[in-house]
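# fold the following and give me the result.
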Amino acid sequence: MSHLEDLEEYDAELELTLKREYATVFGLFRYCVLTQEATYLCNKLDMKIEHQPSYPLFHLRMEDVWVWDKNRPSRIIPLAEVHTTQDVTIEELKPEHEVLTTLPPEFTPPPED
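This is a model prediction of the structure:
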């Protein structure tokens, strides 16, 4: 087997692991956020839109987040901020009262600027 085939097989295994993990954790989250750069699952979402002359700038702040990234050792993170001028799709998966957090009870996110 060549090195290229080894890399392709390794990449395919990472992708399959990621898809399985996504299916497992999907039900834990309130929102699914899709950007051109990545897919996020999160339980708290704040979006601000800054209107520019030629395009809108989206500021997304997510807490209790799962990130679609096969190269991360841990995909669940406490906080993520995204700034993009590309399309953003937000799906509400369930109402707030049905959400359980993946964060430890003592976690406090840093204040917003």
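# all contacts plus neighbour counts: C-alpha atoms, from now on.
OK.
# how far away is the residue nearest the centre of the chain from residue 2?
Computing the C-alpha centroid of the chain and ranking residues by C-alpha atoms, centre = their mean puts residue 40 first, at 1.8 Å. Note on residue 40: its distance to residue 2, by C-alpha to C-alpha, to the nearest Å, is 34 Å.
# with adjacent residues omitted, what lies nearest to residue 47?
By the measure of C-alpha to C-alpha, 6 or more residues apart in numbering, the closest residue to residue 47 outside its immediate chain neighbours is residue 60, 4.6 Å from it.
# what residues sit buried inside the helix or strand harbouring the one you found?
Element membership of residue 60, judged by DSSP states H and E, is strand 56-67. In terms of neighbour count (16 or more other C-alpha atoms under 10 Å), strand 56-67 has its buried residues at 57, 58, 59, 60, 61, 62, 63, 64, 65, 66, 67.
# want to put them side by side, so please do this one too:
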Amino acid sequence: MSAEDLENYETDMELQLYREYKDVANLFNYVVETERRFYLANAVDMKARSADGEVYFDVTLTDAWVWDVYRTARFVKTVRIVTFKDVNIEELSRIEDLTIPKDAGMGLG
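Just a heads-up that it's a prediction; the model follows:
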């Protein structure tokens, strides 16, 4: 396999992963980003802990999907993450949850 074939294979795998993400994102409530991974989850429990003067984060995700091109099973019942780096947690908005004010300044009417 040439370097170009390998690059094309990896590009195709990333594209498949992105398409899968688009298909499943609406099934989840949260996006969780760490320094190593990106997750979708329906429940997130994060606790800041300390040991020997160091602060770390203990995060548990329930009903999760893992952004990892090399995983064969991306859907996981429970994920536990322990990290010394920042964790970004965002609650996803659903279209039906969004309310647009009647006077949103859209220049209609």
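# what about the residue nearest to the centre of structure 1, distance to residue 62 of structure 1?
9 Å.
# who touches residue 18 of structure 1 in this structure?
68, 69, 70 (C-alpha atoms under 8 Å, 6 or more residues apart in numbering).
# if we go to 6 Å?
By C-alpha atoms under 6 Å, 6 or more residues apart in numbering, the contact set of residue 18 of structure 1 is residue 70.
# could you pull out the strands for structure 2?
Using DSSP state E, the strands found in structure 2 span residues 30-33, 38-51, 54-67, 75-83, 88-91.
# which one of those strands lies closest to residue 13 of structure 2?
When the strands of structure 2 are compared by C-alpha to C-alpha, strand 54-67 sits nearest residue 13 of structure 2, at 11.6 Å.
# show me what the closest one is packed against.
Contact partners of strand 54-67 of structure 2 among helices and strands, from 3 or more C-alpha pairs under 6 Å, 6 or more residues apart in numbering; DSSP states H and E: strand 38-51, strand 75-83.
# next, format those as JSON lines and append distance to residue 13 of structure 2.
Formatted as JSON lines, those follow (distance: least, C-alpha to C-alpha, whole Å):
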{"stretch": "strand 38-51", "distance to residue 13 of structure 2": "16"}
{"stretch": "strand 75-83", "distance to residue 13 of structure 2": "17"}
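# which of the ones you listed sits most buried?
Most buried of those by mean neighbour count (mean count of other C-alpha atoms under 10 Å) is strand 38-51; its value is a mean of 16.
# tell me what angle it forms with strand 75-83.
40 degrees (axes from the mean of the first three to the mean of the last three C-alpha atoms, to 10 degrees).
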